[in-house]
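A.B. asks: sequence and predicted model, in that order:
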Amino acid sequence: MMEEFDRKTDGGKKVTIDLIMLSSFNRAGGGRETWAYNFLPRLLQEKAEVSLYIYGLKNNDEADHSSAFCSYFADSSRRRLSVKIFNAAKSRLPRVFLMVGCLLRSPPRANGVADELRISLGVGSVIELAMILLFRNFRTQRRVLWLRGIYLHEKAPRIPFFLEALARKIEISILSKAHVILANGDDIAEHYRALGLEVTVIKNGVDLARWQMPPPTLKAPIKVAFVGRLSKVKGIEEFFRSIELVRARDEASNFEFHIVGDGEYASRAVELAKLGHLKYHGAKPNDEIAEFLRNIDVCVALTFSSSTLGGGGTSNALMEQMAAGKIIIAWDNPHFRQLVEEDIAYLVGQGRCDELADTLVRICGERDVALAKALGGVEVIKRYSFQAQVDRFADIILAEH
């Protein structure tokens, strides 16, 4: 049973948010988890009228992260917080079905008193909104979906081409039932607007003070890092290839390559680390990334973006790396153009491993230019903060409608 808590607030209309996110809320999980650990504690601290019920799902053999997650909330906020992370049974069924089953066995709380503004907030994709629609207590509230990707782009390799049109129709049909759709990037918003949906953008935020650090030294060997999920769409194959291209050049001794993350290509990273081609650090919780970046000069941002691929909003990792003053090399695509231009980053043709290798060598010969770009990135990222994110969410969602 979920814990009951004191509903008295400092004034204003009481607001209750039921948040559904298909996540175990592991701090090292990725962009959504980074958002949850930073945005939600600030929301409760800033908005005393808000109470938050959170529903998630962990694998059967995974640790329970609910206590760690709750520790990020101020003591004064915890009486307005309840976290329920269900334990998924071992099964070959998709995780969404397992979470629906858990919600059926442990039904959502009853609706509150009449003077409350009640909101059902799905964070992620159409899947979270579908779960909201399945349960009357969620469905009868104000339905808000905060998109953090383009679902069919992410699942494209698994969907037979002859079912793509049907899948798209089903997705749009479900999304149209949201009262408000938010997106964490212009690329996501533009995709769904083209399909006839109204979408409001609230871009990701970054804790500027936490990521402040001395500028890169660019002393040999220059340390180059890939931080993120080790998957094809994130460009890890191209990073591996670029490392080999640099190693074949006379300037190879000027570079040292690092990888932080986990995923389907982790075994390949381990193999290359054993050969001495790179240093593989495995997955790190976001709390440890700032310290790791202190010793890094250059970060690569290689997520792919096209009409049928990508669409991940503004990148948490890129924003943090910019705030840390790192030199950025990124694919020249709409995904990254949301944050960077050529005056603050090195933009290379998407998928062009040769250009990526050439750019690394170029940095060796124009260190002052590279450091100036990094400093410009710090100035640009000052526009983005979690405080601004909370304020915009409050203006759009918490106001009475």
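C.D. replies: Good, I have the coordinates. Numbers count the residues shown, from 1 in each chain.

A.B. asks: going by C-alpha atoms from here, please, whenever you check contacts or count neighbours.
C.D. replies: OK.

A.B. asks: ok, residues contacting stretch 178-189?
C.D. replies: Under the criterion C-alpha atoms under 8 Å, 6 or more residues apart in numbering, residues 129, 142-150, 175, 198-204, 311-314, 334-335, 338 lie in contact with stretch 178-189.

A.B. asks: show me which of the residues you listed are buried.
C.D. replies: Neighbour counting with 16 or more other C-alpha atoms under 10 Å marks 129, 142-150, 175, 198-204, 311-314, 334-335 as buried within the contacts of stretch 178-189.

A.B. asks: sitting in strands, which of the residues you listed do you find?
C.D. replies: Counting by DSSP state E, the buried ones among the contacts of stretch 178-189 place Arg142, Arg143, Val144, Leu145, Trp146, Leu147, Thr200, Val201 in strands.

A.B. asks: rebuild those as JSON lines, extending it with distance to Asn26.
C.D. replies: Converted to JSON lines, those look like this (distance: C-alpha to C-alpha, whole Å):
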{"residue": "Arg142", "distance to Asn26": "28"}
{"residue": "Arg143", "distance to Asn26": "25"}
{"residue": "Val144", "distance to Asn26": "23"}
{"residue": "Leu145", "distance to Asn26": "21"}
{"residue": "Trp146", "distance to Asn26": "19"}
{"residue": "Leu147", "distance to Asn26": "19"}
{"residue": "Thr200", "distance to Asn26": "27"}
{"residue": "Val201", "distance to Asn26": "25"}
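
A.B. asks: so which of those residues comes closest to Leu104?
C.D. replies: Arg143 (19.4 Å; C-alpha to C-alpha).

A.B. asks: gap between that closest one and Ala330?
C.D. replies: Counting by C-alpha to C-alpha, to the nearest Å, the gap from Arg143 to Ala330 is 36 Å.

A.B. asks: here's the one I want to compare it with:
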Amino acid sequence: MIKNSLHIIIFSDVSKTSGGKETWLEYFINSIHSDYINIYVYCIAYSDIDFPSNVIFVDSKHKSLPGYLFSSFRAIKKHSAEGDECIYCGINIEAMIFILNKITNINLKHIIWIRGTGIGELKYFWSNKSMRNRIKLYIATLVERYSFAKSKYIIYNGEDTRVTFEQRYGIRENAKTIPNALDLEPSLNTHIDNNLVHSVAYTGRLVNTKGFQYFVEAANRMRETKMTFHAWGENVNQVIKDSDHILYHGAYTRKELPIIASNSLCFVFLNNNTSNAAGGISHSILEALALSRIVIAWDNATHRQLLNSANSILVEEGNIDQLINAIRSLPNLNLNTLTQMMEAAYQTALPYSISEHVKLYKEFVGHT
């Protein structure tokens, strides 16, 4: 018998073309919604995605942090009942609502789902050492430390994330790694033609924290080759400004991924691990592997959770010359090597099903 509701705190505009947290939200809710009376999602705004009828979006309509925090906090008090589960999608901004819930004794099963490096990411974004940023980092650090210690459950979205937080605060009881997963049927397609091997795709946010500047530089330095560079994601003005050698396709939905894969043999992933600005199993890499694409990526701990020499081409992080050489090598690799790599990519993605992901969550929090 269904007894409780689930509450999900996500400081985000939720839409079909959003990023990693929003991808997870869509996959997760569609796979677990029947286990709850209702699922309430407390977000900044919501559009475009069709969810089951018992999923209720509580749109704060506040883009400012204080407005979002207090409108969401009031809404949780209104909609929650004793014993409900509450997932906080992050340990900094979303965890501020956890603290409000905790100090006002709202009796929920609190679950903080750590989806990145926390304060490490904020230090990257707030690298300007102004007094304002130092104060924000100080507050964020206090929030993170308190939330990590006091939340009933901690979930990490990758082993690298777990290691980061255990090094920062120590090993915690009631903590578990539940990596991101796929709601995309893996497809083994080893068809290769001349156009495919000369086509490279970048998917995701077109920002420096995701290494997009390296993709731009590689494209600019390979103008005289037959390689074509495709960028799928938001931030068109920056792309046009930085390079006219990149074919920009705009924001994409996950349903379009098979089309993207049919036009490019290689996907490039350049998350910067040394800056401590990225963490966890990447949905985008999982999707590329599931579609049996060749992956070129920085060789770092975040990527090595999925990638190795059998299923991808790994290059030294930040080494633009190695990146260019790896891209140049694609048309020269023999068919057997490419096929083996594509098959290995497909096999790597198979265990990361959304059904297994949900099963691990339910077992961990004692959801029956």
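C.D. replies: Everything's here; your move. These numbers come from a predicted model, not from an experiment.

A.B. asks: TM-score them against each other, please.
C.D. replies: The TM-score (TM-score structural alignment, normalised by the length of structure 2) is 0.89; 356 aligned residues with a C-alpha RMSD of 2.4 Å.

A.B. asks: just to revisit the earlier point, and which of the ones in strands among the buried ones among the contacts of stretch 178-189 of structure 1 is nearest Asp368 of structure 1?
C.D. replies: Distance to Asp368 of structure 1, by C-alpha to C-alpha, is smallest for Val201 among these, at 35.3 Å.

A.B. asks: contacts only, for the alignment partner in structure 1 of Ala261 of structure 2.
C.D. replies: Using TM-score structural alignment, the partner of Ala261 of structure 2 in structure 1 is Leu293. Going by C-alpha under 8 Å, 6+ apart, Leu293 of structure 1 touches Gln321, Ala324.

A.B. asks: with Glu343 of structure 2 instead?
C.D. replies: Glu343 of structure 2 sits next to Leu188, Thr190, Ser292, Asn311 when contact means C-alpha under 8 Å, 6+ apart.

A.B. asks: neighbours of Ile296 of structure 2, how many?
C.D. replies: Using other C-alpha atoms under 10 Å, Ile296 of structure 2 is surrounded by 22 other residues.

A.B. asks: which position in structure 1 aligns with it?
C.D. replies: In structure 1, Ile296 of structure 2 lands on Ile329 (TM-score structural alignment).

A.B. asks: what do you get for Thr164 of structure 2?
C.D. replies: That one, Thr164 of structure 2, aligns with His191 by TM-score structural alignment.

A.B. asks: ditto for Gln238 of structure 2
C.D. replies: Using TM-score structural alignment, the partner of Gln238 of structure 2 in structure 1 is Arg268.

A.B. asks: quick one: that match and Glu244 of structure 1, what's the gap?
C.D. replies: In this view, Arg268 of structure 1 and Glu244 of structure 1 are 13 Å apart by C-alpha to C-alpha.

A.B. asks: same deal with Tyr346 of structure 1?
C.D. replies: Going from Tyr346 of structure 1 to Glu244 of structure 1 by C-alpha to C-alpha gives 20 Å.

A.B. asks: what about those two, which has more around it?
C.D. replies: Neighbours were tallied for Tyr346 of structure 1 and for Glu244 using other C-alpha under 10 Å; the higher tally belongs to Tyr346 (22 against 15).

A.B. asks: mind listing the helices for structure 2?
C.D. replies: 20-32, 65-79, 93-103, 119-125, 131-150, 159-169, 194-197, 212-221, 236-242, 257-263, 283-290, 320-329, 335-349, 354-365 (DSSP state H).

A.B. asks: tilt between the last one and strand 109-114?
C.D. replies: Inter-element angle recorded for helix 354-365 of structure 2 and strand 109-114: 130 degrees (by axes from the mean of the first three to the mean of the last three C-alpha atoms, to 10 degrees).

A.B. asks: give the aligned range of helix 354-365 of structure 2 in structure 1.
C.D. replies: So helix 354-365 of structure 2 sits over residues 386-397 in structure 1, by TM-score structural alignment.

A.B. asks: in that stretch, what's buried?
C.D. replies: Buried residues in stretch 386-397 of structure 1 (16+ other C-alpha under 10 Å): Phe386, Gln387, Ala388, Gln389, Val390, Phe393.

A.B. asks: please apply the same query to stretch 340-355 of structure 2.
C.D. replies: Residues of stretch 340-355 of structure 2 classed as buried by neighbour count (16+ other C-alpha under 10 Å): 341-350, 352-354.

A.B. asks: what does stretch 280-298 of structure 1 give?
C.D. replies: Using 16+ other C-alpha under 10 Å as the test for burial, stretch 280-298 of structure 1 gives 280-281, 283-286, 289-290, 293-298.

A.B. asks: map Ser23 of structure 1 across to structure 2 for me.
C.D. replies: In structure 2, Ser23 of structure 1 lines up with Ser12, judged by TM-score structural alignment.

A.B. asks: any idea how far its match lies from Lys102 of structure 2?
C.D. replies: Remark: distance between Ser12 of structure 2 and Lys102 of structure 2 (C-alpha to C-alpha) = 22 Å.

A.B. asks: the more surrounded of those two?
C.D. replies: Neighbour totals were compared for Ser12 of structure 2 and Lys102, and Ser12 leads with 19 against 16 (other C-alpha under 10 Å).

A.B. asks: for the more buried one, give me its contacts.
C.D. replies: Applying C-alpha under 8 Å, 6+ apart, we find Ser12 of structure 2 in contact with Glu22, Cys43, Ile44, Ala45.

A.B. asks: what is the nearest of those residues to Arg328 of structure 2?
C.D. replies: Nearest to Arg328 of structure 2 among the contacts of Ser12 of structure 2, with distances taken as C-alpha to C-alpha, is Glu22, at 34.0 Å.

A.B. asks: now do stretch 203-220 of structure 1: distance to the chain's middle.
C.D. replies: Centroid separation for stretch 203-220 of structure 1 versus its chain: 18 Å, with C-alpha atoms, centre = their mean, to the nearest Å.

A.B. asks: correction: stretch 125-138 of structure 1
C.D. replies: For stretch 125-138 of structure 1, the distance to the chain centre is 21 Å (C-alpha atoms, centre = their mean).

A.B. asks: buried residues in it?
C.D. replies: Under the neighbour-count criterion of 16+ other C-alpha under 10 Å, stretch 125-138 of structure 1 has Ser125, Val126, Ile127, Glu128, Leu129, Ala130, Met131, Ile132, Leu133, Asn137, Phe138 buried.
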